[in-house]
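> Mind folding the following:
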Amino acid sequence: TVNYRNKIFNAFANAGIGNGAGFNNMTFFSRLNGMVQDEVNNTNNDFSSNNYRAGIDFFLGKKHTIGLLVSGGDNQRNNRLYNRITLAPENTPALIDSILVANSRAENDRSQGTYNLNYRFDNAQGRTLNIDLDYGAYRNGSYRYQPNQYYNADETVPLTLIVNSFDTPSDIDIYTFTTDFEDKLWDGTIGAGVKYSKVVSDNLFLVYDEPNGLPVRDDRRSNKFLYDEQVYAGYVNYARALGKKWQFSAGLRAELTDAQGDLQAFLPELEEPPVMFDYLSWFPSAGLTWEVTEQHTLAISGGRRINRPDYNVLNPFNNQMSQLSYEKGNPFLRPEIVNNLELGYTLSHRYNLKLAYSKTTDQITRLIAPDEVDPRAGFITWDNLASQTILGLSVSAPVQIAKWWNAYFNGSASHINNQADYGDGGMVDVQAFNYTIFQQHTFDLPWAIKGEISGYYSGPGVWGGVFLYESNWGLNLGLQRKFLKERLNVRLAADDIFYETGWDGYSDFNGLYSYGGGRWDS
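This next block holds a predicted model:
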């Protein structure tokens, strides 16, 4: 890291490199279409990365600043995947029909660069103007080689071999223009701004059959997906004090979205029309704070917001772990609209209690469902729930137990209700209660060493639309000491020392029951 500053400009830069290795192990037991499947999916990976960030600010007098910021990086990751599925009839699960082994290898290269040009005006009396021009370029390359080898029941005789490879590059460009203005008005502060963003996503999905070791492109499965999104937004908000004990704020944001997803097939008979989205949305918000006494504060706030799907989950390509197990995106995903209301209480400016209610329309979620073509296959996809309703309570408290011992406690509990009807038996009617307890303890130890113990416990709950998970917990330890007048910080940490962080649970949706669990190098 380098930094230089004088009266005219300030310049800085930093860079870093890294490498490492990891693993991710998952198991699934599934029932679908009269069959049972016992699946093991283990992944080992190694990676290397580099990143950089540099910027310069020019001071054009006391009120004006122009800045330029550049950042980026590269990441290379190699994965080795072991996938094994045992197939048997559901009425006689001990009589194995066949075994599928798909030992794959994957190479992933990612690079990104972001560029920001900023102008800021500040008269030091409450009036500010901020203008940003941003551009981000994201380039992803991915190649996977996957042999699918079927064996007999005792895995001694090879049966059918199906070899595929997948070449799936993706380019994403994001352009953004933002202007924010703020000034004093009627003993309060008014803010207003506009934003324009454009996203262009170009994705290629090339599938190759390799029956004799030579790749031959499968034009029925290969395609191209183009996504173009433009968002025009504007907002205004106002905040002021109402007397000595009340604070009020209100705002309104409008967004006009124009988006198109175009899945282009390599064969004319497979062509489909583009998916078009064009809508105007309004998002009001308001808040009121009452300082009852110096030690007691009440606050209420409400609002409406939009959450758009990530661009990668709009991509309809099949990310295949084996011939019978894959993940795919959904180009028909709609953004989710969240309406929320919160009531908060603060004691002594330290202890917080919050009651929250939210109802989300078109909640974006992941679902596990059977394949429509192959009765043996299942896949993970993204879809919209009709609604998700959450009622939650949270408390937090920092506590000094002794002069050398400080603690922080946080607890939360919520009730979730997911509802959807996709037709043909695809119903979602799931209710779940979840609670989480987190605590962190820091200690002043001899020789200027600081110690830390932190951990959490999470009760059962629901993830996504229908996946009901079991409880899990984790415990972390750390030691820290500073040297060279606190300019050098040395830290030793051990996370999840009992290796209990992970997930276990089940999904029962649209004729596919699946129980699974996963662990990683936590």
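> all contacts plus neighbour counts: C-alpha atoms, from now on.
Fine.
> Contacts only, for Ala265.
Going by CA atoms under 8 Å, 6 or more residues apart in numbering, Ala265 touches Asp219, Arg220, Ser222, Asn223, Lys224, Glu271, Glu272.
> Swap in 7 Å and give it another go.
Contacts for Ala265 were tallied using CA atoms under 7 Å, 6 or more residues apart in numbering; they are Ser222, Asn223, Lys224, Glu271.
> Next, count neighbours for the closest residue to Gly251 other than its chain neighbours.
Among residues not flanking Gly251 along the chain, Asn237 sits closest, at 3.8 Å (CA to CA, 6 or more residues apart in numbering). For Asn237, the count of nearby residues is 18 (other CA atoms under 10 Å).
> want to put them side by side, so please do this one too:
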Amino acid sequence: MGLYNLKRYATFTPLNRQLKQPNIMIKLFKLSATLLILICFFQVQAQTFKVSGQITDQTKKPLDYASVALIHLPDSVSLGLQVTTKEGVFEFKNIKAGRYFIKVLMVGFDKKQSLSFEVKEKDVLVPTVALKAQSIDLKEVNIISRVPVIDQKADRTIVNVEQMNTAGDNALEVLSRAPGIKLDKDENIILKGKSGANIMIDGKMSYMSGAELTTYLKSLPGSVLSKIELITNPPASFDAAGTAGFINIKVKRNKMQGTNGNANLGGGYGKYEKVYGGLNLNYNIGKISSYVRLNAGRYNSFNRLTLNRAIGNTQYNQVNFWHPITNSLNYSAGADYFLNEKHTVGVMFKGYASPDETNVDSNSPNYNAIGVKQGQVNMINPQENHSGNYALNFNYRFKMDTAGRELGFDADYVNYSNNKTERFTNTYFDGNDNLLGQPINLRNNGMGEVAIYALKLDYVHPITKTLKLETGWKSSWVTAQSDVRFDSLKTAGWINDARRTNAFNYKENINAGYASLNQSFKKIDIKIGIRLEQTLGNGFSSGTNTTIERKYWKLFPNLSASWAINDQNQLTASYRKSINRPSYRSLNPFAFYSDPYTALQGNPLLQPSYANNYELNYSLKNFRLLSVSYATTKGSEAEVIYQNDATKESISRPENLNQVSSLYFATGSPVDLFKWWNNNTEVSASYNKTTSPVQGSGFSAAQWSWGVSSDNTFTLPKNYALSLYGYYEAPSVSGLFKNLENYAINIGAKKTFWKKNATLSVKLNDVFATGKFRATLNYNNINTYWQNEWENRKVSVNLAIKFGNMKIKTARNRRTSTGEEEGRAGN
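This is a model prediction of the structure:
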């Protein structure tokens, strides 16, 4: 079994027993009570009034769904946004005494603002505001306005996925096309040469990594993604975990007024067939904004791992072939309820189920020094795996005043579970393919569960117009347990194999507090922050009688600055210290065997790794001219293979390396070469170095590397478009692996119709079937060639349709289709 599938197995072979969850209900109740007291306190601090009025057109006909902003003077701070009723009426409540004006925005009409007015002693009725209709229509606006695929911001890079041809792609494949991202041998995400990126879904932590994350992203169709945000050096309000930063995946959610949605249906074929579909419904009326998303698919695919091992004078050639058939279901639902202009509560529920049946075949012939076959081991392993997770979130936002003070609270619960059964049959042959003895039969039954609780409180306090304080606290509790039982078939029947049976329990509590200051000058913004985290963990493995203890405090500073040199030049710089904690599987000292020669074993002595991350970006006319990042990591986690030359066994074990450093350069942004040709090319160069003792001997590897990717869209008449994407990655160093070159080309086409509410796309991925991971391992007695390939070459067809009411609704404290206007409302 290959390392990726072995990791998946080791991660998802947990236990059959009831979890003992930490009792946080009392803590949650106390915190909720405290919040209610705070709310009541702030509500009675000052006498407030009501501001209301009506919006009409020039014929005095009331306009519904117009966006009305209340602006405070003299600081031009927007108090909030309202959407008018069917009678064209708006109403702002709990307004403090002061001077204000209103600004009105509505699609199809010129924007307009009222005269200023004074609020004191009584409610205010604003004189009727009449809007003038515009002479252009929405079709003209759509032609003029085009969202770029890549949008470079001061603190993050935004990939607008809806502008890409994602027919047949899953979320992991879409991510691999984002700037600075590539996948390693086990399909883990590498961002700007660094592993350990934290994944967020719609701004909420996914709490997934490794094989769990890969499985989830593969079950999520790329057509449901809206944006991808790459945040390599986040501020102190983010967790310190994640040496490569954060990746926020935003799923499509239409915030327009009324009931609307979109649907997609697609299929594809490579070596095997696959089909998928999804539905996204949104309901936005009055004080309620809600959504429901469902995506399902049947994916028939393969993974082939080829290993060539030189053990003394013997050559072992191993080919493992996995053929999984997966039926996946992704679901999510959520709602925001706006109590009034200041208070918003929200709930969210999401999850996925991904049962699969996998047939595994492994063939391992061995040859002597002159190439004569000495023997062979064949293994078949039919598997049934039922994995899934679900997550619950409750959130509350309190906008305290017009100055920008805000309090936020989140409570999360996440649960992962898995059931797995396997049957191994190992058959041995001599050099002439004669059977040696009887086949060896093994079986495994594993069950498990991981539960995560988290509470978070954030507070924003503007000290002056240019100085802002942010502070907060977060606590999380994790319970992870696994139970693996292997049996061997003997003459007397199935007998437990104690060498391969184990129960592992691990509990962890992380508490964190942070504070940051943001100072704005005329052209320069500076943000400095500090985060303090406490980690408490303990675990026990019954199979090896090993106890794990973790108790430590750590400080994590960060600093960022942006300088708008002029209207066309911008420079940003940042520094962040981060931590990458070992996964729960990595700490389990038990060895999980996938075949007679291959096993994966955890390491209870594994320690967290710490990284210092530096980044510099320079943009000219919104073009990312140069991006430079440098990171040094102490104790970076890497898989170290221990090979027994006598038994021919290879056991992979995670260990801390002494130091890993990476230097990364990149340039490139989307540009219109012609009106009909949009090109997004990124050229990168990197230098990676690993220096560490490995198995008692010194190891050092360093190499310069380079890569290029180019995504091209050709706009044709009658709403047709063609796409051409290609990438090349030169040989590089990653931990102990020396990666060989990797490249691929994708082509596609799409047609929009039905008033641009429907899109039909077709795509051929990896045209020449070259997208394979290839690497070598050479240290001590290890001499291995590694090749991992997936069903990359496939043709896919996808139909996406938008439907429902398209009138725009602007919601308080949320980014909507009038986000740009909200930002300019006070100008």
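> Next, the TM-score between them, please.
Laid over one another, the chains give 0.94 as their TM-score (TM-score structural alignment, normalised by the length of structure 1), with 511 aligned residues with a CA RMSD of 1.9 Å.
> In strands only, show me the contacts of Ala265 of structure 1.
Residues of these located in strands (DSSP state E): Asn223, Lys224.
> which of the contacts of Ala265 of structure 1 are buried?
Among the contacts of Ala265 of structure 1, those scoring as buried are Ser222, Asn223, Lys224 (criterion: 16 or more other CA atoms under 10 Å).
> And the first one? What does it align with in structure 2?
The reference is to Ser222 of structure 1. If you follow Ser222 of structure 1 across to structure 2 using TM-score structural alignment, you land on Thr501.
> quick one: which of the contacts of Ala265 of structure 1 is nearest Ser301 of structure 1?
Nearest to Ser301 of structure 1, judged by CA to CA, of the contacts of Ala265 of structure 1 is Lys224 at 44.4 Å.
> quick one: the closest one and Asn203 touch, right?
Yes - under the criterion of CA atoms under 7 Å, Lys224 of structure 1 makes contact with Asn203 at 5.8 Å.
> Show me which of the contacts of Ala265 of structure 1 is closest to Ser170 of structure 1.
Lys224 (9.9 Å).
> Contacts only, for the equivalent of Arg576 of structure 2 over in structure 1.
When structure 1 is aligned by TM-score structural alignment, Arg576 of structure 2 is paired with Gly303. Counting by CA under 7 Å, 6+ apart, Gly303 of structure 1 touches Phe283, Pro284, Ser285, Ala286, Asn339, Asn340, Leu341.
> Which ones among these lie within strands?
Phe283, Pro284, Ser285, Ala286, Asn339, Asn340, Leu341.
> what's the burial count for the first one?
Spelled out, it's Phe283 of structure 1. If you count neighbours by other CA under 10 Å, Phe283 of structure 1 ends up with 17.
> any idea what it aligns with in structure 2?
So, by TM-score structural alignment, Phe283 of structure 1 is matched to Phe556.
> Do I have it right that its match meets Gln534?
No - between Phe556 of structure 2 and Gln534 there is no contact under CA under 7 Å: 11.3 Å.
> which residues are common contacts for the two?
Joint contacts of Phe556 of structure 2 and Gln534 (CA under 7 Å, 6+ apart) do not exist.
> quick one, strands of the stretch 301-450 of structure 1?
Remark: strands assigned in the stretch 301-450 of structure 1 by DSSP state E, counting those that start in this stretch are 318-322, 325-328, 336-347, 351-370, 378-402, 405-421, 427-445, 449-458.
> ok, longest strand in structure 2?
Counting by DSSP E, the longest strand found in structure 2 is strand 373-399.
> quick one: that one to strand 591-595, angle?
If you take axes from the mean of the first three to the mean of the last three CA atoms, to 10 degrees, strand 373-399 of structure 2 sits at 130 degrees to strand 591-595.
> ok, for Gln247 of structure 1, nearest residue in space, not its chain neighbours?
Ranked by CA to CA, 6+ apart and with sequence neighbours excluded, the top spatial neighbour of Gln247 of structure 1 is Ala241, at 4.4 Å.
> dump the residue contacts of the one you found.
Gly188, Gln247, Phe248.
> How about Tyr337 of structure 2?
Lys287, Ile288, Ser289, Thr344, Val345, Gly346.
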